[in-house]
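Participant: kindly return the folded structure for what I paste below:
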Amino acid sequence: MSLKEKLQEDLKSSMKNKDTVRKSVVTLIRASIKQFEVDNRVELEEEGIIDIIAKQLKQRRDALVEFQKASREDLVKETEAEIQVLKEYLPQQLSEEELNEIVKDTISEVGATSMKDMGKIMSAIKPKTKGRADGKLINELIKKNLQ
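Facilitator: Below you'll find the predicted structure:
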């Protein structure tokens, strides 16, 4: 079953089960996919759908930080629930140890020696970790390994 089909089935089941969080998240994902396809006149493959879901996840994580700063517990709980739903559609996330190994290997591959090489490292790591790791965590690990 493709990711699009899974999203369609999950939308139906969330409507039947009155799971409002899942329904709203799946609806937003499907709308984003449709918008991208219409704007670019393409049919998205699995990888493109994963990119869209990863962007949605990043937006939720950024919003979560702001909600926590503002002490909005109602929005924090809602956003955390949305994050859990989004994670279900992404590939298995890499552990910090696995990610650290990838970062170390990539640093040696590109011959990076300082923070000036951050762009080269990030562009080399992105394809290896696409949809399976948070960009902020990758960035932190690169900084830690270059010091």
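
Participant: could you use CA atoms for every contact and neighbour count after this?
Facilitator: Will do.

Participant: give the residue farthest from the middle of this protein.
Facilitator: Largest separation from the mean C-alpha position in the chain: residue 113, at 28.4 Å (C-alpha atoms, centre = their mean).

Participant: tell me the secondary structure at that one.
Facilitator: coil (DSSP: H, G, I helix; E, B strand; the rest coil).

Participant: return the residues in contact with the closest residue in space to it that isn't next to it in sequence.
Facilitator: Of all residues beyond its chain neighbours, the one nearest residue 113 is residue 146 (6.7 Å), with distances taken as C-alpha to C-alpha, 6 or more residues apart in numbering. Residues near residue 146 by C-alpha atoms under 8 Å, 6 or more residues apart in numbering: 113-115.

Participant: here's the other one to compare against:
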Amino acid sequence: MLKQQIQDDMKAAMRAGEKDKLGVIRLIMAAIKQREVDERIELDDAQVLAVLDKMVKQRRDSIAQYDSAGRNDLAEVERFEVGVIQAYLPEALSESELSALVEAAVVEAGASEMRDMGKVMGVLRPKVQGRADMGAVSALVRRRLGG
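Facilitator: Got it, this is the predicted structure:
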């Protein structure tokens, strides 16, 4: 289980004295625990991936803001955090793999126009969660459906 792997990595980082990595892993565990407490459930791997995906997106937004403000020191901290978090995400999909998945989802959902975008995204989300930026996926679907 992914959550167990993160906990094991936290222990290893403690033993190795890797303070920066340990801090990021603690942030990950806190986000997972927060969602578990809020929803009163035990997160499975897919839900943990969703939490990690959200964390990466937040940090990418922060990096863009820090870069535009000229705060390279803070942007570097965020980049380090993204690197640690991405280590737990599956390998990213290539453009051709993503296009093939979009095409298959359009066929599976029976979509033919823009109003069917929700159906297509519903089919795609579990397949690409944590492996592609959902904004880019949405843009591909929109382009495919002629929007």
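
Participant: now do the helices in the second structure.
Facilitator: Using DSSP state H, the helices of the second structure run over residues 2-16, 19-39, 45-68, 72-86, 95-109, 117-128, 134-144.

Participant: dump those helices to CSV, plus mean neighbour count.
Facilitator: Formatted as CSV, those follow (neighbours: other C-alpha atoms under 10 Å):
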stretch, mean neighbour count
helix 2-16, 14
helix 19-39, 16
helix 45-68, 17
helix 72-86, 17
helix 95-109, 16
helix 117-128, 17
helix 134-144, 16
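
Participant: how near is the residue positioned nearest the centre of the first structure to residue 71 of the first structure?
Facilitator: The C-alpha lying nearest the average C-alpha coordinate of the first structure belongs to residue 54 (C-alpha atoms, centre = their mean; 2.4 Å). To residue 71 of the first structure, residue 54 of the first structure is 25 Å away according to C-alpha to C-alpha, to the nearest Å.

Participant: same check on residue 93 of the first structure?
Facilitator: 28 Å.

Participant: looking at those two, which is more packed in?
Facilitator: Taking other C-alpha atoms under 10 Å, residue 93 of the first structure and residue 71 do not tie; residue 93 has more neighbours (15 against 11).

Participant: which ones are touching the residue mapped onto the more buried one from the second structure?
Facilitator: In the second structure, residue 93 of the first structure lines up with residue 92, judged by TM-score structural alignment. Shown in contact with residue 92 of the second structure (C-alpha under 8 Å, 6+ apart): 130-132.

Participant: hmm, residue 49 and residue 90 of the first structure touching each other?
Facilitator: No - using C-alpha atoms under 8 Å, residue 90 of the first structure is not in contact with residue 49; the gap is 9.3 Å.

Participant: ok, the nearest residue to residue 14 of the second structure once chain neighbours are set aside to residue 5 of the second structure distance?
Facilitator: With C-alpha to C-alpha, 6+ apart as the criterion, residue 14 of the second structure has its nearest non-adjacent residue at 6.5 Å, and that residue is residue 22. Distance, residue 22 of the second structure to residue 5 of the second structure, by C-alpha to C-alpha: 14 Å.

Participant: over to residue 80 of the second structure?
Facilitator: Counting by C-alpha to C-alpha, the gap from residue 80 of the second structure to residue 5 of the second structure is 19 Å.

Participant: stretch 18-35 of the second structure: how far from the chain's middle?
Facilitator: On the basis of C-alpha atoms, centre = their mean, to the nearest Å, stretch 18-35 of the second structure sits 15 Å off its chain's mean C-alpha point.

Participant: repeat that for stretch 77-85 of the second structure.
Facilitator: Taking mean C-alpha positions (C-alpha atoms, centre = their mean), stretch 77-85 of the second structure and its chain are 13 Å apart.

Participant: can you list the residues that contact that stretch?
Facilitator: Under C-alpha under 8 Å, 6+ apart, the answer for stretch 77-85 of the second structure is 21, 24-25, 28, 52, 55-56, 59-60, 62-63.
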